[in-house]
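**Q** What follows is a predicted protein model with its sequence.
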Amino acid sequence: MDFELSGEQQMLRDNIVRLMKDRYGFEARKGYQASPRGWSEALWREYADMGLLGAPFSEDDGGYGGGAVETMIVMEDFGKALALEPYLQTVVLCGALIKHGASPEKRAELIGKIAAGDLRLSFAHAERQSGYDLYDVALTARKDGTAFVLNGEKGLVGQGDSADALIVSARLSGGRRDRDGIGLFLVDANAPGVTRRGYPTQDGQRAAEIAFANVRVEPKDVFSEPGRALPVIERAVDETIAAVSAEAVGAMSEALTMTVEYMKTRKQFGVTIGSFQALQHRAADMTVALEQARSMMYLATMMAGEEDAKERAKAISAAKVQIGRSARFIGQQAVQIHGGIGMTYEYKVGHLLKRLTMIDAAYGDADLHVRKLAEQDSLFA
């Protein structure tokens, strides 16, 4: 199978590499993280000008005609730089909800704003009791004339404190854990009744707890068929897992590169530690783990657009297992080989481990996805 990038895709990668090198050094990242939003608004505008925010969307929807491969390219280099901007939430996750759940008119309206850098979105879905079960939704949506009224709370909303609008999952009917009865609603983040409490997460990014008290949503802001939004949510999450797999591969690649460079320069007992055979073997094991993860990243990218939900879920779970295991091994070994400096706030490798740990936990860790695969039919049936 040919994994070579096209000319346009290679140009996209070259441009991102150049931008990250020029504008996203580790010290610069600290400054972005300390800003009020926790990321760089100036860089967000540059992403828009470069076409990154519209890259994964079709031209009919106001994008630039790319897809999962373009998302992979962007996310891999964002992973190397530990980029903080809300690309994953706005472009990947909410973008997928819009692509698969919104009407053609709504898609063109929202994707056009996203591509221009004028709209930042977050998906308000997780709740305190839900864990990793996407169908566990207690926030209610009650019909009031032609509109809906939302009441309830959402947690761990990625970069929800700086979003302009929220895509909110809510239950229209049935029990809390029923697969049917879930809807998707677009809500202005500053609408009456919306209360947000933002906070930093362990990997240097931000999240929010959000409460909805009698928040009114008009029919034009209802996505998908009311009560049948779960397949849209599951598909969007599968596409997001494929994207964070690429981010993880980028972060693992950076951790390995930093570790090898450190082994070439750090001296112990009068010689560089890279001359120790035990550490050479450990670096070789890290390289193998990285290549295993990269292979599964390609699989996840290829399967992200698969229409068969069952086959897509199998491939995405398989990728999540390998990505999680490789991420833990490479991140931990990188810190171990660096020694004390690897654990300091001032050095990048510890931050890479934190982000890799959070990626492993996002949407279910490796152990959870092993169980999901065990519950499904064999991949080779």
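**A** Cool, the structure landed. Numbering: from 1, shown residues only.
**Q** contacts and neighbour counts: CA atoms only from here.
**A** Will do.
**Q** the strands in the stretch 201-350 of the chain, which residues?
**A** All strands of the stretch 201-350 of the chain, identified by DSSP state E, counting those that start in this stretch, fall at 206-217, 222-223, 267-268, 271-272.
**Q** Mind putting those into JSON lines with distance to Gly101?
**A** Converted to JSON lines, these look like this (distance: least, CA to CA, whole Å):
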{"stretch": "strand 206-217", "distance to Gly101": "16"}
{"stretch": "strand 222-223", "distance to Gly101": "5"}
{"stretch": "strand 267-268", "distance to Gly101": "57"}
{"stretch": "strand 271-272", "distance to Gly101": "56"}
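**Q** From the contact counts, what lies against whichever strand or helix holds Glu46?
**A** Of the helices and strands defined by DSSP states H and E, Glu46 is found in helix 41-50. On a contact count with 3 or more CA pairs under 8 Å, 6 or more residues apart in numbering; DSSP states H and E, helix 41-50 meets no helix or strand.
**Q** again, only this time at 10 Å
**A** For helix 41-50, the contact count by 3 or more CA pairs under 10 Å, 6 or more residues apart in numbering; DSSP states H and E identifies helix 7-23, helix 26-34, helix 104-115 as packing neighbours.
**Q** Out of those, which gets nearest to Ala293?
**A** Among the helices and strands packed on helix 41-50, the nearest to Ala293 by CA to CA is helix 7-23 (19.4 Å).
**Q** next, the one to line up against it:
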Amino acid sequence: MSKRDYYEALGVSRDASERDIKKAYKRLAMKYHPDRNQGDKALEEKFKEAQEAYEVLTDPQKRAAYDQYGHAGVDPNRGGGHGAGHADFGDIFGDVFGDIFGGGRRQQSRARQGADLRYNLELSLEEAVRGKNVEIRIPTLVGCDECDGSGAKKGSSPTTCPTCHGQGQVQMRQGFFAVQQTCPTCSGRGKIISDPCRKCHGQGRVEKSKTLSVKVPAGVDTGDRIRLSGEGEAGELGGPAGDLYVQVHIKEHPIFVRDGNNLYCEVPISFTRAALGGEVHVPTLEGKVKLKISPETQTGRMFRLRGKGVKSVRNGAVGDLMCKVVVETPVNLNSKQKELLEELDKSMGTGDEAAKYRPKEKGFFDGVKKFFDDLTG
């Protein structure tokens, strides 16, 4: 079976640059690599074809020979002198895929950083606004003090893995191409512990709960995170520890609702206070303050108390307290009170006369009348 044209195999033009060839090969190899398509022989052949084309077209001498003589110019089994010799496809694999599959043969074994941890911290609104120091207790993995994190019994030390020679990876050849894999002997560590520590059983880490003091800055809100560097899990083989992220959650407050730096609350007032105006006391995080109610205030009106909100943890800006007035209808009236209300209602008259006292009511019913007139008209 004749071979496909190398340029066609990579999907590039005959005047493609070396950079374009490498990009095309990288894309195809990612798609057809055997590790991603195990057992699919057809895709494996496509990978081999792309790899062979790449090896030829990225070598200036081989590419020149191929452009002049075709496949015969780069066939090492032909005696015409145009062949470019045997290719080490392991080197090609390492060069192109080193950053994708772990660094190829050049990757050295290294200590592994420990995992990051998360702790959910629940605070009251007052605690979040003012800030505080809290102590938390977390279960984690810490470096073994018996072996100083090496995993080897005291007095001994890990030895270099004889399979990968400390590289942490081995190269598996299949025909004329090679694949980098994690060393099965040392699991990628590059070292072997023949005499493990009794306390940590060769892991270099042990489970332990530790108590930490966390400084919560004033103004934090739900969703904010406090990072404690190096307080996560201890690393493997003496590697650096991960970080601890304290996730803040603010508990629901019985009076205030927080939105960014602003606070919101509802203030119930009597209908007489709403009609005549006056002053009411409203709560803030610093204590009670007086709020002046304008005459003829309607329910739902919002009053702003500037600077009575939350101070931002980021830029120091202070929010406002937004007070929503809710007019409360009186209940449990006695007969005398009911008579007074009936007298008040009669004094306002009916029809157009009453409209000046209750303009919203008149506007609503006028709208209802027009709606039904339009339906029947």
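**A** Received, thanks. All values derive from a computational prediction rather than experimental measurement.
**Q** so what number do they get for TM-score?
**A** Scored by TM-score structural alignment, normalised by the length of structure 2, the superposition of the two chains gives a TM-score of 0.22; 147 aligned residues with a CA RMSD of 7.3 Å.
**Q** one step back: would you list the helices and strands packed on helix 41-50 of structure 1 in a markdown table and tack on distance to Phe185 of structure 1?
**A** A markdown table is the format used below for the helices and strands packed on helix 41-50 of structure 1 (distance: least, CA to CA, whole Å):
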| stretch | distance to Phe185 of structure 1 |
| --- | --- |
| helix 7-23 | 33 |
| helix 26-34 | 30 |
| helix 104-115 | 12 |
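**Q** So for Ile73 of structure 1, which of the strands of the stretch 201-350 of structure 1 sits nearest?
**A** Across those, Ile73 of structure 1 has its closest neighbour in strand 206-217 (23.3 Å, CA to CA).
**Q** That closest one: which residues count as buried?
**A** Judged by neighbour count using 16 or more other CA atoms under 10 Å, the buried positions of strand 206-217 of structure 1 are 206-212, 214-217.
**Q** Please identify the helix or strand for Thr140 of structure 2.
**A** Assigning secondary structure by DSSP H and E places Thr140 of structure 2 in strand 132-143.
**Q** which other helices and strands contact that strand?
**A** Short answer (3+ CA pairs under 10 Å, 6+ apart): strand 132-143 of structure 2 packs on strand 117-123, strand 205-216.
**Q** Could you find the closest non-adjacent residue to Lys348 of structure 1?
**A** Among residues not flanking Lys348 of structure 1 along the chain, Phe26 sits closest, at 6.7 Å (CA to CA, 6 or more residues apart in numbering).
**Q** isn't that neighbour right up against Gly350?
**A** No - using CA atoms under 10 Å, Phe26 of structure 1 is not in contact with Gly350, being 11.9 Å away.
**Q** the more surrounded of those two?
**A** Taking neighbours as other CA atoms under 10 Å, Phe26 of structure 1 and Gly350 compare with Gly350 leading, 22 against 16.
**Q** now the helices: where do they sit in structure 2?
**A** Secondary structure of structure 2 (DSSP state H): helices at 6-10, 18-32, 41-57, 60-69, 89-97, 125-130, 271-276, 335-347, 352-355, 359-376.
**Q** Give me the distance between Val232 of structure 1 and Ser245 of structure 1.
**A** Val232 of structure 1 is 20 Å from Ser245 of structure 1, where distance means CA to CA, to the nearest Å.
**Q** The two: which has the busier surroundings?
**A** The neighbour count for Val232 of structure 1 versus Ser245, taken as other CA under 10 Å, is higher for Ser245 (33 against 22).
**Q** Now do the contacts for that one.
**A** 72, 75-76, 79, 239, 251, 293-294, 296-298, 300-301, 316, 319-320, 322-324, 327, 356, 359-360 (CA atoms under 10 Å, 6 or more residues apart in numbering).
**Q** Likewise for Tyr54 of structure 2?
**A** 6-7, 9-10, 18, 21-22, 24-26, 48, 63, 89, 92.
**Q** For PyMOL, write the select line for the buried members of these.
**A** Applying 16+ other CA under 10 Å to these leaves a buried subset, and the PyMOL line that selects it is:
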select buried, resi 6+7+9+10+21+22+24+25+26+48+63+89+92
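**Q** In stretch 245-263 of structure 1, which residues are buried?
**A** 245-256, 259-260, 262-263.
**Q** And those, which is closest to Ala366 of structure 1?
**A** Ser245 (12.1 Å).
**Q** Please tell me how far the closest one sits from Lys99 of structure 1.
**A** Distance from Ser245 of structure 1 to Lys99 of structure 1, by CA to CA: 21 Å.
**Q** do Val232 of structure 1 as well
**A** As defined by CA to CA, Val232 of structure 1 lies at a distance of 9 Å from Lys99 of structure 1.
**Q** just so I know, which of the helices and strands packed on helix 41-50 of structure 1 lies nearest Ala283 of structure 1?
**A** Minimum separation from Ala283 of structure 1 across those (CA to CA) falls at helix 26-34, 23.3 Å.
**Q** the longest helix in structure 1 is where?
**A** Secondary structure assigned by DSSP H gives helix 230-265 as the longest helix of structure 1.
**Q** Make JSON lines from the helices of structure 2 and add distance to Tyr119 of structure 2 to it.
**A** Converted to JSON lines, the helices of structure 2 look like this (distance: least, CA to CA, whole Å):
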{"stretch": "helix 6-10", "distance to Tyr119 of structure 2": "50"}
{"stretch": "helix 18-32", "distance to Tyr119 of structure 2": "38"}
{"stretch": "helix 41-57", "distance to Tyr119 of structure 2": "46"}
{"stretch": "helix 60-69", "distance to Tyr119 of structure 2": "57"}
{"stretch": "helix 89-97", "distance to Tyr119 of structure 2": "37"}
{"stretch": "helix 125-130", "distance to Tyr119 of structure 2": "16"}
{"stretch": "helix 271-276", "distance to Tyr119 of structure 2": "48"}
{"stretch": "helix 335-347", "distance to Tyr119 of structure 2": "58"}
{"stretch": "helix 352-355", "distance to Tyr119 of structure 2": "61"}
{"stretch": "helix 359-376", "distance to Tyr119 of structure 2": "53"}
